[in-house]
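Participant: Let's see this in three dimensions:
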Amino acid sequence: METLCERRAHQPWMEVFDGVEFAALRMWQSDTYLTADEDGRSVHHVSLRGVASHSAVWAVEKRLAAGTPPRRYLLFRGAYGRYLGAREDHEGCYAFCPLRTGSLVATQRDRDQEEVDAIMWRALACSGSDVFEHHDARGVVLLHDRSGRYLRGNKNLLGCRHSVSIDDNLNAERTLRWEVLPIPTLDRPELPFATNPDLAETLDRSASSTSGQRREIRYVKADDAGNFSEEEGDWTSFQFTSRSVQILREELANRVEYEVTLCVRAGRHGHLTPLLINLPRSEETLHIVVLRRNSAADEQLKFPNPARPVSSSPSLRDAFKSTASASASKRNRRNKLFLAYGYLAAAALSSSSPSHATPRSDHNMEEGYLHSPSGPSRRHFRMLGSLRGMEVFEDVVFARLRSYECGTYLHADEDGRSVYHGSLALASHNAVWAVERRLVASGDGDGDGDGAAPTLHLLFRGAYGRFLGGPDARDGDGNGERRCRLLKVTQRDRDAEEVDAIMWRAIACGRWDVFEEHDARGVTILRDRSGRYLRGNKGFLSCRRSVSVDGNANKEATLLWELVRVPPSLGRPQLPFATEADLGVTVCLPTRRREIRYVRADDEGNIVGSWESFPFKGKSVRILRDSVVRRVLLNTPASERPQLGENFTLCVRAGLHGHLSPLLINLPRSLEALNVVLLRENSTADNELIFPDVDALPDQPSFE
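Facilitator: Below you'll find the model as predicted:
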C-alpha cells in the first residue's frame, strides 16, 4: 500500500512557510545551516557551533507569479540584501553534460528584474519514511526553483564550509532536504562593535588618502514614508575604508545630520534590508538607503532574532518523548538532537521540578535528562550577554559593574573623587551605582536634534552623589593621536544639564566567547557621549586597579563589564555608628575641618530658604546628620518645630543639576565642601527615595 510520504513526495508543500517572515535553512543530513558568506556573493552550509549569526537567517518574501492560475513562489533574502539563487553562467556549466545534470554554484544575487526565475523557489514535500524534523523545525522540504532545479547541500570532507549547488537531478535526495526553522523578530538589535582592525583602518584613512583598500558607497535619503529617488543623479557616493557597519552608520549620520538606520538594496527591484552585520569582504559598490530613525518607514522594519529559533512543539519534553518512541533506525539522529539541545530540556524540566531535586545522569531520553549532571557548560551561555546592549539596563535601579576579565568591581573611592576596580570583600555601598536614564536630543547637544529621535543615555551615580565619568573631551580625543591616551575616570559633579563625559551608552561586545556569570544580567561595553570607552586597567602590584577612558578599542577584554543587579531595599538602611576616632578630641594639633553647606527641603523636595554653612570635623555621617538637624531646628520658629519633628534624611547633591542621593556611608576622606539637603522623614519626597539592598543575594539565572 502506498504510504502518505510516497503520495506526497515531490508535491508542493508551501504551507510550511505560512506566517514565516524569517527562517534558517538547516541541512537535514548534516545539521549545518545555509549561510550567506562574508564575501557578499558565495553561499555555503556550515556548522554554527551554537553561535547565532545573521548570516544564517533569510528573510522570506512571498510572490505570486503570473500564470493560470497564478503560482506562489518564495524568495530568500540574505543579510546583505541579496537573493539566494543560481549564477547566470549556466551555459558554461552545462556544456559538458547533454542531460543537463551539471551543477550550478548557488550564490547571492541582485534582483535587477521584477521576476528572476533563478531566485524564485517552491517548497516540495520530500519522500522516504526516514524523514522527521528536529523539535525546532517547521518541516523538511525540497527547494525547487522556477527553472526546475533543486537546491543541494554538498559534502566537503576537507573543509568546514560545504558548497551549495543547484541542479535538476533528484539522485541522492538526502542532500536536497532542508529543515525550515522559523526565526522570531526582535525590536532593534545592536550593531556589532567595531573591532581593532576596523578602527585601525579608520585611523589609516584619516592619516593617508591612499592607504587601505576602499569601496564605493552610494547612498540616497528616503523620506519618512520610505520613498526615494531612482535617478542616478540623486544618489551620492564616497569612498569608504573599513568593514564596520557601526563606523559606516556614524559616517552617514554625520553626512545627513540625523540619526539613521542603514538599509541595503541589491538590484533595482530588491527590497530594503536593514544592514545588521559588518560589510562584506568584497569591495563591490554598496547601495545604501538611509532612513531617518523612528520615521514611519523605519518603524515598519522588522529585525530577526537569530539567537532564538521558534520551537514548533508544545514543549521540549514532549519532543523528546515522541522522538524516543520512533523506530530504532532513527536512534542515532535522536542522540545527535539530544546532545545539541539537551541543556535546554533540562532547563525546561527544572522549572517543574522541586529545587532540591538532583538531575539524573543516565541516558534515558524518554525522561529528558542530561548526560552530565553538571548542567550546561560555559560555552552554552556565551550568547546570553554578547548580543545585548542598552536593553541590559532595562528596569535596573541599582547595579554593580564587574570587570569581565578580572572579576573585580567598580568602586567609588573613599577619597570622594577617585574610581577603581577591586575585590568585593564585604557588602559595600561604594561598589553600588544608581542608574539614571536620560533622553538626549540627537545632534550636537544643543537641544536641536533636527527632528531626529532622542537617544537614551545612562548616568551612574555613586555613593557620594557624584557621577562616573572621565575629564571633558578635547578636540581630537576620539580620533588621531589622542585616542590612545588613557584619561583617568573620576567621580564628577553635574554642574550642567548635559555633560558628555558622564553620559554612557551600553554596546554589545563583539566577541563570541563571552558569557556572563550566574548573577550577571549581561556583558556590555560602556561608551560615553564623547566616543570614549570605559576601561578597567590591570595593576599587578596593587589591589586597587585604575579605571580610564580612551577612544581606543584595543584589548577589548578590558572594556567588558558585567552588570550585576542590586535590588532595592524594602526598608531604610541604618547609618554606620560613630567610631572612637569620630568622637575623640585632638589636643596637640588642631583638627582639619571641611565646610558643610546645608539647606532644608519641603515635603515635595523643593529647597526652602537659603544655603547655610558651618565647619565640620570628622567623617561620621551620623554625627553630621545630628549636627545639621540641630542647626535647622534652631533656625526654625518654635511654632513650626513640632510639625517638622526630629527625624530627617540626609541627602547629598553633587553639582547644580545633581540628583539627591541619600548619604548612607561616612564622609569621604577629602576635605572638599559638601552640599547636603535635609528631607523630613515620611514626607512625600522622602517616601520617593529608593535605597539599595547591598546584602541581598544576586538574581538567579534565567533559561528562557
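Participant: hey, let's count contacts and neighbours off CA atoms from now on
Facilitator: Will do.
Participant: Same question for the longest helix seen in the chain: list its buried residues.
Facilitator: When the chain is parsed with DSSP state H, its longest helix is helix 331-350. By neighbour count on 16 or more other Cα atoms under 10 Å, the buried set for helix 331-350 is 334, 337-338, 341-349.
Participant: Name the nearest of those residues relative to Ala86.
Facilitator: Leu337 (31.3 Å; Cα to Cα).
Participant: returning to what we had before: between the buried residues of helix 331-350, which is nearest Glu580?
Facilitator: Ala347 (52.9 Å).
Participant: I'd like the distance between Arg26 and Thr524.
Facilitator: Plainly put, Arg26 is 31 Å away from Thr524 if you go by Cα to Cα, to the nearest Å.
Participant: ah, wrong one, I meant Pro189
Facilitator: 14 Å.
Participant: quick one: which of the two has more around it?
Facilitator: Set Pro189 next to Thr524 and count neighbours by other Cα atoms under 10 Å: Thr524 wins out with 27 against 17.
Participant: before we move on, what SS does that one have?
Facilitator: strand (DSSP: H, G, I helix; E, B strand; the rest coil).
Participant: That one is in contact with Tyr533, isn't it?
Facilitator: No: using Cα atoms under 8 Å, Thr524 is not in contact with Tyr533, being 11.0 Å away.
Participant: tell me the contacts of Pro138?
Facilitator: No Pro there; residue 138 is Arg. Neighbouring residues of Arg138 by Cα atoms under 8 Å, 6 or more residues apart in numbering: 16, 179-182, 312.
Participant: got it, and Arg72?
Facilitator: Counted by Cα under 8 Å, 6+ apart, Arg72 has contacts 14, 62-65, 122.
Participant: The structure of the following sequence is requested for comparison with the preceding one:
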Amino acid sequence: MEHFPDGHHVWLRSRALGTYLHADTDGQGVSLRDSRASLNAAWAVQHVHHGYELFLLLHGAAYGRYLAATNTRPPIEIPGFRGCRVAQRGYESLEVGPIMWQAFGVGVLPGDHDVQLRGVDGRYLRANGRHLPWNHGASVDEFDHLSDMRHWIVEPIPAREGMPALPGQIRPSFLQNLSKFVFGRVVAAADRRSTRLIRFVRADDDGFYPEEEERWAEIPLTGRSVQHLRNQLALGVASFDIIMCVRAGRYGRLTPLVVDLPSGRNGDIIEIVVYMVGTPAANGLRHPDVDAE
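Facilitator: Here you go, the predicted model:
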C-alpha cells in the first residue's frame, strides 16, 4: 500500500497502453483515456480494514463514486474484451467486497511504481485493447496472470492551492432553444426526465453533519450545471461562500464537487454536504492538481 497513502490522489496509468483509468462522465462506466489533465482521471485513496487485512478503496475525484468490480459482461461481445466490467458505484453498505482492492508491487527496478490491483474475489483489474485501439475498456479477469495488461503505474497527484474554479453555467445551444420554441412539449418532457433529487445538509465548522434523514432537505434539480446547483443551495448566503461535497453512498467519503453532474445519472438521488468557505472543514479539503507536470 506504500504507493497509495490514505486521503491522497493518484493517477493509474496502464503499463501496456500508456493510457489512464477514467471515471466516465455518465457516472457509471470506467474506461481508458490518453489525457490525465482531468478530475475524471484522478482517484482518491481510502484505506479500510476488513478482519486482519488492509484494503484499498478508490473513489473518483470528479463524482466521488467508487471503482467497483462487477459480474457483468458487455451487452454485445466486444473483440479483445476480457472478463467482466468495472464500474462506478456508491458505498452504500458495510458489505463492500466489489469496491475493495489490494495492491501488489510488480516493479523490477528500485523506485518502480508498478502494481497489480486484485479484488477480494481474486480477479485483477486489467486494461483492454492492446491490438484494438478503439477498445477503451477496463475490466476484471482471473486469467492471464503474466500479462502486463494487468500492470498499472501509480502516479501521485500533488495537491493544489485552493479549490479550482467551477465550470461556467451550462446554457442551451441555439438548436436546443429553437427546438424548445417549436416543440415545447417534447423538450419539457425531456427536461422532466433529467430532473434529479438533491438531498443536502449543512455541516458545522468542523465538518460534522447529522445523519438522520429528517435533518436533510431536498430539492429537485433539472440539468447538470454545478453552478446552478450551488446557487440553489446557497440559502441565505452568497453562492461563492459555500463548498459542495458529494457523498456517494451512506459510507462514502466526501468529495468536493467542482465539475458538472454526471450526464447519465438522471433520476438519481445525489447527496450533498455543504461547507462554509473559511471554516476548518473547508480548509482541510484536498484538491488534486491534475494540471501538474
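Participant: that older thread, can you tell me which of the contacts of Arg138 of the first structure has the most neighbours?
Facilitator: So for the contacts of Arg138 of the first structure (other Cα under 10 Å), the most neighbours sit at Pro182, 29 neighbours.
Participant: Give the aligned equivalent of it in the second structure.
Facilitator: Counting by TM-score structural alignment, Pro182 of the first structure corresponds to Pro156 in the second structure.
Participant: repeat for Asp298 of the first structure
Facilitator: Match for Asp298 of the first structure (TM-score structural alignment): Ala282.
Participant: Would you mind giving the secondary structure of its match?
Facilitator: helix.
Participant: wait, it sits on Val273?
Facilitator: No: with contact defined as Cα under 8 Å, Ala282 of the second structure does not count as touching Val273 (11.1 Å).
Participant: Can you list the residue ranges for helices in the stretch 151-293 of the second structure?
Facilitator: 174-182, 184-193, 226-233, 280-283 (DSSP state H, counting those that start in this stretch).
Participant: which one of these lies closest to Gln88 of the second structure?
Facilitator: Closest approach to Gln88 of the second structure among the helices of the stretch 151-293 of the second structure is made by helix 226-233 (19.7 Å; Cα to Cα).
Participant: Between the buried residues of helix 331-350 of the first structure, which sits nearest Val51 of the first structure?
Facilitator: Minimum distance to Val51 of the first structure across those is 13.4 Å, recorded for Tyr341 (Cα to Cα).
Participant: and the closest one, what does it touch?
Facilitator: So Tyr341 of the first structure contacts nothing (Cα under 8 Å, 6+ apart).
Participant: Can you find the partner of it in the second structure?
Facilitator: Checking with TM-score structural alignment, Tyr341 of the first structure has no match.
Participant: now do Arg41 of the first structure
Facilitator: By TM-score structural alignment, Arg41 of the first structure lines up with Gln28 in the second structure.
Participant: Please apply the same query to Lys155 of the first structure.
Facilitator: Lys155 of the first structure maps onto Gly129 in the second structure, with residues paired by TM-score structural alignment.
Participant: Need the three-state assignment for that match.
Facilitator: Applying three-state DSSP to Gly129 of the second structure yields a three-state assignment of coil.
Participant: Quick check: Ser206 of the first structure is in a strand.
Facilitator: No: if the criterion is three-state DSSP, then Ser206 of the first structure is helix and not within a strand.
Participant: quick one, what contacts the residue nearest to Asp141 of the second structure when sequence neighbours are not counted?
Facilitator: Of all residues not flanking Asp141 of the second structure in the chain, Gly83 sits nearest, at 4.5 Å (Cα to Cα, 6 or more residues apart in numbering). Listed by Cα under 8 Å, 6+ apart, the contact set of Gly83 of the second structure reads 73, 139-142.
Participant: any idea how far the equivalent of Gly83 of the second structure over in the first structure lies from Arg597 of the first structure?
Facilitator: In the first structure, the residue matched to Gly83 of the second structure (TM-score structural alignment) is Ser103. With distances taken as Cα to Cα, Ser103 of the first structure is found 83 Å from Arg597 of the first structure.
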